[in-house]
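[1] After the sequence you'll find the predicted model.
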Amino acid sequence: MKSNHFEVIIIGGSYAGLSAGMALGRSLRNVLIIDGGMPCNRQTPHSHNFLTHDGKPPKEISDLARSQVEAYPTIKFLNDEVRSAKKSSGNFEVETKTSGKFFADKLILASGVKDIMPDIPGFSECWGISVLHCPYCHGYEVRNEVTGILANGDMGFEISKLVFNLTKDLTLFTNGESALNKEQSEKLFQKNIHIVEDEIERIEHKNGQIQKLIFKNGKEIPLKALYAKVHLEQNINIEDLGCELTEHGHIKIDGMHSTTIPGVFACGDNTTMMRSVANAVAQGNFTGAIVNKELVEEKF
């Protein structure tokens, strides 16, 4: 086998990619993991809701995971960015920013997603610290605190239901005219969840910890935490591969984590709204086993 040809290339070396790599390394598969070192939770101080690692810094978890995967001699790592990936002469061709081209029989996309921050000063500085994406990952730590939700319409209503179990001091900020229907608005009123339609000017914070929201009309509201639903984009350009996306912008996969392109699999945040370290690890482990089984069936 040529030095630049692998049985499997994994694009993304965070939790899902490392977990898939471990499963394949334990099956003696020749694997290349390409990662640019920019995980989406790099600003988050602590990771939660993952058995045996609850409360640890995300980097501590990923560094330990990488050291364990590196122990398998058939796994190679490349610190680089992927520019393109496409089907080429029966294989898959992956071109990187600085290291050239690599080829593989199978491809695993564990590349995560990119969060697109709203144009609100202070938002990005607080993201993952006191502006939160997930009540399961971070809600317990801000239980019973003065809490806000930045969302609107059906999404705002659904997040309100989830967060209400964690705190009763809750306000839904629609950042403009409410898109809630009459029944939703009445239900929130019954639960004493306030609805504020004023437009936000900025988030006042100290080292990423929210102090208060400042509105364009001069109003100020103190907060300890703010849940927010942001837009996302895929971290890599998958147009050349031709993989279909869901209506929410995730890579479409079946029950075996196969994409709509044979030989291409995906796992982790790029496939699901359930973004957590635990889920990424589980998906990666499953995907690695499935890819190995497909190689077994083809080569035995």
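    Now that the structure is in, tell me what you want to look at.
[2] use CA for all of it now, contacts and neighbours both
    Will do.
[3] So residue 93 sits against residue 103, correct?
    Yes - here residue 93 reaches residue 103: they are 4.6 Å apart, a contact under CA atoms under 8 Å.
[4] With neighbour numbers in mind, choose between these two.
    residue 103 (24 against 21; other CA atoms under 10 Å).
[5] Work out which residue lies at the spatial centre of the protein.
    Closest residue to the average C-alpha location of the chain: residue 269 at 3.7 Å, with CA atoms, centre = their mean.
[6] Residue 149 contacts residue 160, doesn't it?
    Yes - using CA under 8 Å, residue 149 is in contact with residue 160, at 7.1 Å.
[7] coming back round to it: how near is the residue nearest to the centre of the chain to residue 22?
    For residue 269, the distance to residue 22 (CA to CA, to the nearest Å) stands at 18 Å.
[8] next one: residue 232
    28 Å.
[9] Give me the more crowded residue out of these two.
    Using other CA under 10 Å, the more surrounded residue of residue 232 and residue 22 is residue 22, with 26 against 16.
[10] my read: the more buried one touches residue 69, true?
    Yes - assessed by CA under 8 Å, residue 22 is found in contact with residue 69 at 5.4 Å.
[11] Any chance you could list residues touching both of residue 149 and residue 160?
    residue 172 (CA atoms under 8 Å, 6 or more residues apart in numbering).
[12] what's the burial count for the nearest residue in space to residue 238 that is not next to it in sequence?
    The spatial neighbour of residue 238 that comes closest, neighbours along the chain excluded (CA to CA, 6 or more residues apart in numbering), is residue 85 at 6.9 Å. Neighbouring residues of residue 85 were enumerated by other CA under 10 Å; the total is 23.
[13] Residue 85 reaches residue 264, doesn't it?
    No - applying CA under 8 Å as the test, residue 85 and residue 264 come out as separate, 10.5 Å apart.
[14] Tell me how far residue 227 lies from residue 4.
    For residue 227 relative to residue 4 (CA to CA), the value is 44 Å.
[15] Pasting the second one now:
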Amino acid sequence: MQPDVQMFAKPFDAVVIGGSYAGLSAAMQLARGRRNVAVIDAGKPRNRFATASHGFFGQDGAEPARMIAAAREKLAAYPNVYFVADEASDARGHEGAFTVTLVSGPMLEASRLVLATGITDILPDMPGLADRWGVSVLHCPYCHGYEFGGAPLGVLATTPHCAEKALMITEWGPTTLFLNGQPMPDAGVLAKLARRGVTIEPSRIAVLDGEERTLQAVVLADGRRIAMAALYLTPRTVMASPLAERLGCSFEDGFFGPIIVTDGKKATSVPGVFAAGDAARGMHNATWASADGVTAGAAVHHSLIFEGLDAA
């Protein structure tokens, strides 16, 4: 059994904050590099609302919680890995001497940090929408599209790029673009939508209807019911944790919201701090998150190896 982190006298080589696809992938590289690493995880991955994850190598259709549990089990076999079931409330310091404070009070010290803290989706305030998020109200058709193939599909206008999304969704089924009070696309975009067979519905939506988390119809404010199996939207995103900002990491505008600036090795603008996963990339899915974690973990290990040599 691993000792309690409070009894671990020396600083960790690295603390990974976030224990989903990116964080666990980073920790695995460090564990196999024979470094002591702590993984802090509050158990709230972004895709916890989904019943299945699709498109991930060898795991197509697997339940996200089971995938994470299996990865944790594999990682727990390494005696130099420590799991901390908590949330990091603060992180300060500099390369070689970081301090991470847990919500429960204890502090962990580390030479390097990996931020795999993820992002939070800000969903539109619409009756029946949040309850169906991840099941029949969706973001990515590559992750959740094939299963609805041929069924009536919708796109909710939330950003200027929603028309482009509607053009793409037609690959999976007949598509309606719900403007929900947003402006009508310009003539050029309307022509493209027409060529792809997209129906334009300008009326506002009153409620999404269906049994439990399924979607059966979009009910409009004028009382009309439009049969619908799935509704796609592009939500605005925000950082799920304030730690990157508190550490002084640089940000840039991503497709959906701010993202942490990283280089090719997933190093942030703050020496010794690396970032991986949805919080540090514009395009999101489980495969990219895991791959970023591998890159970050290996880069952290390399930085630890060569730190002393470079100083000499």
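    That came through, no problem. Note that this is a predicted model, so its numbers are computed, not measured.
[16] Provide the TM-score value for the superposition.
    Overlay of the two chains. TM-score (TM-score structural alignment, normalised by the length of structure 1): 0.95; 299 aligned residues with a CA RMSD of 1.7 Å.
[17] aligned partner of the residue nearest to residue 238 of structure 1 in structure 2?
    If you follow residue 85 of structure 1 across to structure 2 using TM-score structural alignment, you land on residue 91.
[18] Assign a three-state SS to that match, would you?
    Secondary structure assignment for residue 91 of structure 2 (DSSP: H, G, I helix; E, B strand; the rest coil): strand.
[19] What of residue 226 of structure 2?
    At residue 226 of structure 2 the chain is in strand, as set by three-state DSSP.
[20] What is the burial count for the residue lying closest to residue 140 of structure 2 once chain neighbours are set aside?
    Sequence neighbours aside, residue 232 is the residue nearest to residue 140 of structure 2 in space, at 7.4 Å (criterion: CA to CA, 6+ apart). Applying other CA under 10 Å, we find 24 residues neighbouring residue 232 of structure 2.
[21] Over to the one 10 residues further on?
    With neighbours defined by other CA under 10 Å, the count for residue 242 of structure 2 comes to 14.
[22] mind checking how far it is from residue 25 of structure 2?
    In terms of CA to CA, residue 242 of structure 2 sits 22 Å off from residue 25 of structure 2.
[23] and residue 286 of structure 2, what pairs with it in structure 1?
    Aligned against structure 1 - with TM-score structural alignment as the criterion - residue 286 of structure 2 pairs with residue 277.
[24] ok, how many other residues are close to that match?
    By other CA under 10 Å, 24 other residues sit near residue 277 of structure 1.
[25] That one reaches residue 52, doesn't it?
    No - counting by CA under 8 Å, residue 277 of structure 1 stays clear of residue 52, with 11.9 Å between them.
[26] For the residue nearest to residue 98 of structure 2 when sequence neighbours are not counted, give me its contacts.
    Spatial nearest neighbour of residue 98 of structure 2, chain neighbours left out: residue 110 (5.1 Å); criterion: CA to CA, 6+ apart. Contact analysis of residue 110 of structure 2 by CA under 8 Å, 6+ apart lists 11, 12, 13, 14, 15, 96, 97, 98, 99, 100.
[27] ok, the fifth one - contacts?
    Read that as residue 15 of structure 2. 37, 38, 39, 40, 108, 109, 110, 112, 113, 114.
[28] Report the secondary structure state of it.
    Under three-state DSSP, residue 15 of structure 2 comes out as strand.
[29] Most neighbours out of the contacts of residue 15 of structure 2, which is it?
    residue 113 (32 neighbours).
[30] show me the contacts for the counterpart of that residue in structure 1.
    Under the alignment (TM-score structural alignment), residue 113 of structure 2 pairs with residue 107 in structure 1. Going by CA under 8 Å, 6+ apart, residue 107 of structure 1 touches 8, 9, 10, 11, 92, 263, 264, 265.
[31] try it again with 7 Å
    By CA atoms under 7 Å, 6 or more residues apart in numbering, residue 107 of structure 1 lies in contact with 8, 9, 10, 263, 264, 265.
[32] biggest separation within these, which pair?
    Greatest spatial distance among these (CA to CA): 10 and 263, at 12.1 Å.
[33] nearest spatial neighbour of residue 10 of structure 2, skipping sequence neighbours?
    Nearest residue to residue 10 of structure 2, sequence neighbours excluded (CA to CA, 6+ apart): residue 109, at 7.8 Å.
[34] Just the element for the residue nearest to residue 98 of structure 2, please.
    strand 107-115 (DSSP states H and E).
[35] got the buried residues for the following helix or strand past that strand?
    Using DSSP H and E, the helix or strand that follows strand 107-115 of structure 2 towards the C-terminus is strand 119-122. Buried residues in strand 119-122 of structure 2, defined by neighbour count with 16 or more other CA atoms under 10 Å: 119, 120, 121.
[36] Strands of the stretch 1-150 of structure 2, residue ranges please.
    Along the stretch 1-150 of structure 2, the segments classed as strands by DSSP state E, counting those that start in this stretch run 12-17, 37-41, 81-85, 88-94, 97-102, 107-115, 119-122, 137-138.
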